[in-house]
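Enquirer: pasting the structure only:
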């Protein structure tokens, strides 16, 4: 808690400034105050946490799972074969230049309002940081350590499992910390553009009613969900990479 003390203090100051500006403007539909947003979230807690949050989390977690499988597989393939890297990497970059807001309606036309139209959007914007970071991690292995293992008779499989994977693990967890907030954003955007439930859909519905606090309430829930997911990843990272502090 102590290491986050300054962050908590800064957040509190910013919220106070926001509260003061919102009260001065006094226009709830334009800029609701943090206290009004919290009140609205509490008032809508059942529909937000029991109906729309599970829908958004389903899209987020399924999209993340597919992104991890796809991203790690591509990273391994590129690290093992330079020709694959030259063929795949430019295509991956191109996929990141296409606006999500342009693709989401197309996926809705293809898959309807099912969960898969939203999962594809989430996967599309999250697999890239996972792929690039894991690929960089696999390439970061020290050459002298590889040569040492070779002199001891280690095979390429042994080098990959016992050296390259441990070196890539910190990069993998770093990529997850990037991908999780992006996946939450991607799920919300896809729901905003075409869905029948979810926090993004609910936020859009509140906007049509000019309910400023109602628009921000699901955003607050989204932020809390992202923070919790990143905290879980931090815990897993500290448990799995416990050898890092000993180096």
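Expert: Good, I have the coordinates. Just so it is clear, the model here is predicted, and its values are computed rather than measured.

Enquirer: switch to C-alpha atoms for all contacts and neighbour counts from now on
Expert: Fine.

Enquirer: just the helices in the protein please.
Expert: Secondary structure of the chain (DSSP state H): helices located at 5-25, 34-43, 45-47, 53-80, 82-97, 100-111, 115-139, 143-151, 156-159, 165-193, 199-208, 212-240.

Enquirer: from residue 48, how far off is residue 219?
Expert: 10 Å (CA to CA, to the nearest Å).

Enquirer: same thing with residue 127?
Expert: Residue 127 is 28 Å from residue 48, by CA to CA.

Enquirer: the more surrounded of those two?
Expert: residue 127 (27 against 20; other CA atoms under 10 Å).

Enquirer: pretty sure that one sits against residue 73.
Expert: No: between residue 127 and residue 73 there is no contact under CA atoms under 8 Å: 10.4 Å.

Enquirer: quick check: neighbours shared by residue 219 and residue 48?
Expert: residue 199 (CA atoms under 8 Å, 6 or more residues apart in numbering).

Enquirer: which residues are in contact with stretch 114-123?
Expert: Stretch 114-123 is contacted from outside by 59-60, 62-64, 66-67, 100, 103-104, 107-108, 110-111, 182-184, 186-187, 190-191, 195, using CA under 8 Å, 6+ apart.

Enquirer: could you flag which of those residues are buried?
Expert: Buried subset of those (neighbour count, 16 or more other CA atoms under 10 Å): 59-60, 62-64, 66-67, 100, 103-104, 107-108, 182-184, 186-187, 190-191, 195.

Enquirer: centroid-nearest residue for the chain?
Expert: residue 180 (1.9 Å; CA atoms, centre = their mean).

Enquirer: report the contact partners of it.
Expert: If you count contacts by CA under 8 Å, 6+ apart, then residue 180 has 60, 64, 126, 226, 229-230 around it.

Enquirer: and of the residues you listed, the nearest to residue 86?
Expert: residue 126 (20.7 Å; CA to CA).

Enquirer: neighbours around that closest one, how many?
Expert: For residue 126, the neighbour count with other CA under 10 Å is 29.

Enquirer: try it against this one:
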């Protein structure tokens, strides 16, 4: 049984949550500005979809671009650190330290250094996306079966052939795990980057809604972020199943 055939349970649980939420709001007569009902949130999304879709497309474009850049940088970094051990010993601790800086604190500095254009936004998204890919790829490279490496070495394979014909293919399951994490992070990174002074995007929409106490619109933005993150995750999972058929065939029964 695959992930997608199991997802109906999660959908059922989500539906029950919405029903419970709707009942609680009605019974307790919670003010809409404090906690809107799911019906009110979906109604707001439907009535003002044309307005919100502009922000949604802007965030989607930022997320995809930042994710692509972060993925490339993450893979290149992992390959360099793995093939050149002295670089790993020198730079890997610095990479870990870079993830300990809160993005919300770093964002204003990026505006000061690079202005209000696209560059600081791309930097924010790249920073949150590249690290999971780098760590996952490095772990995947190290998990290559030793007996296969010895076999190729005895067959006369050089270091480059050993990496591209064995170590890199063997690391694909780990790399895709990192990609799934980065894909979900890219949406939140895009929203945070839009707080830097963008003209459109879910982050801008959420800020304007919060400042005007339009809680229903805030929840519309939250639901959109969740749906985009799940959609990205599902797309990466589908690509993984096509690329790594030798692994996913065994996982279908799980």
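Expert: In hand now; what should we look at? Not measured: the values here are computed from a predicted model.

Enquirer: map residue 22 of the first structure across to the second structure for me.
Expert: Aligning on TM-score structural alignment places residue 22 of the first structure opposite residue 25 in the second structure.

Enquirer: you'd agree its match is up against residue 38?
Expert: No: counting by CA under 8 Å, residue 38 is not a contact partner of residue 25 of the second structure; they are 9.2 Å apart.

Enquirer: neighbour count: those two, which is higher?
Expert: More crowded of residue 25 of the second structure and residue 38, by other CA under 10 Å: residue 38, with 20 against 16.

Enquirer: OK, contacts around that one?
Expert: By CA under 8 Å, 6+ apart, the neighbours of residue 38 of the second structure are 18, 21-22.

Enquirer: separation between residue 63 of the first structure and residue 108 of the first structure?
Expert: From residue 63 of the first structure over to residue 108 of the first structure the distance is 16 Å, taken as CA to CA.

Enquirer: map residue 89 of the first structure across to the second structure for me.
Expert: Under TM-score structural alignment, residue 89 of the first structure pairs with residue 92 in the second structure.

Enquirer: swap in residue 44 of the first structure?
Expert: Aligned partner of residue 44 of the first structure by TM-score structural alignment: residue 48.

Enquirer: mean offset of stretch 59-69 of the first structure relative to the second structure (after superposition)
Expert: Average distance, stretch 59-69 of the first structure versus aligned residues of the second structure after superposition (mean CA distance after the TM-score superposition for the first structure): 1.2 Å.

Enquirer: tell me which residues are up against that stretch.
Expert: Contacts of stretch 59-69 of the first structure (CA under 8 Å, 6+ apart): 115-116, 118-120, 122-124, 126-127, 130, 179-180, 183-184, 187.

Enquirer: over in the second structure, find the residue span it aligns onto.
Expert: With TM-score structural alignment as the criterion, stretch 59-69 of the first structure aligns to 62-72.

Enquirer: so stretch 101-112 of the first structure matches what in the second structure?
Expert: Stretch 101-112 of the first structure maps onto residues 104-115 of the second structure, going by TM-score structural alignment.

Enquirer: give me the distance from the matching stretch to the chain's centre.
Expert: Centroid displacement of stretch 104-115 of the second structure relative to its chain, using CA atoms, centre = their mean, to the nearest Å, is 21 Å.

Enquirer: then stretch 83-92 of the second structure?
Expert: 26 Å.

Enquirer: go on, stretch 222-235 of the second structure?
Expert: On CA atoms, centre = their mean, the centre of stretch 222-235 of the second structure falls 9 Å from that of its chain.

Enquirer: matching residues in the first structure for that stretch?
Expert: Residue span in the first structure matched to stretch 222-235 of the second structure, by TM-score structural alignment: 219-232.

Enquirer: what residues sit buried inside the matching stretch?
Expert: Buried, per 16+ other CA under 10 Å, within stretch 219-232 of the first structure: 219-222, 225-226, 229-230.

Enquirer: these two touch, right, residue 212 of the first structure and residue 26?
Expert: No: using CA under 8 Å, residue 212 of the first structure is not in contact with residue 26; the gap is 11.7 Å.

Enquirer: more crowded one of those two?
Expert: The residue with more neighbours, out of residue 212 of the first structure and residue 26, is residue 212; 22 against 13, by other CA under 10 Å.

Enquirer: not counting its neighbours along the chain, what's nearest that one?
Expert: For residue 212 of the first structure, ignoring the flanking residues on the chain, the nearest one in space by CA to CA, 6 or more residues apart in numbering is residue 29 at 4.2 Å.

Enquirer: equivalent analysis for residue 126 of the first structure, please.
Expert: Nearest to residue 126 of the first structure is residue 179, by CA to CA, 6+ apart, at 5.2 Å.

Enquirer: residues touching that neighbour, list them.
Expert: Residue 179 of the first structure neighbours (CA under 8 Å, 6+ apart): 64, 126-127, 129-130.

Enquirer: hmm, who's touching stretch 228-244 of the second structure?
Expert: 60, 172-173, 176, 179-181, 183-185, 187, 248.

Enquirer: what of stretch 8-18 of the second structure?
Expert: residue 38.

Enquirer: that one: how far from the chain's middle?
Expert: On CA atoms, centre = their mean, the centre of stretch 8-18 of the second structure falls 23 Å from the chain's centre.

Enquirer: for residue 98 of the second structure, grab the count of nearby residues.
Expert: Neighbours of residue 98 of the second structure (other CA under 10 Å): 14.

Enquirer: my bad, residue 124 of the first structure
Expert: Residue 124 of the first structure, neighbours per other CA under 10 Å, totals 22.

Enquirer: separation between it and residue 214 of the first structure?
Expert: 29 Å.

Enquirer: and residue 118 of the first structure, by the same measure?
Expert: In terms of CA to CA, residue 118 of the first structure sits 22 Å off from residue 214 of the first structure.

Enquirer: and what of residue 8 of the first structure?
Expert: The value you get for residue 8 of the first structure to residue 214 of the first structure, if CA to CA is used, is 25 Å.

Enquirer: next one: residue 175 of the first structure
Expert: Taking CA to CA, one finds residue 175 of the first structure at 32 Å from residue 214 of the first structure.
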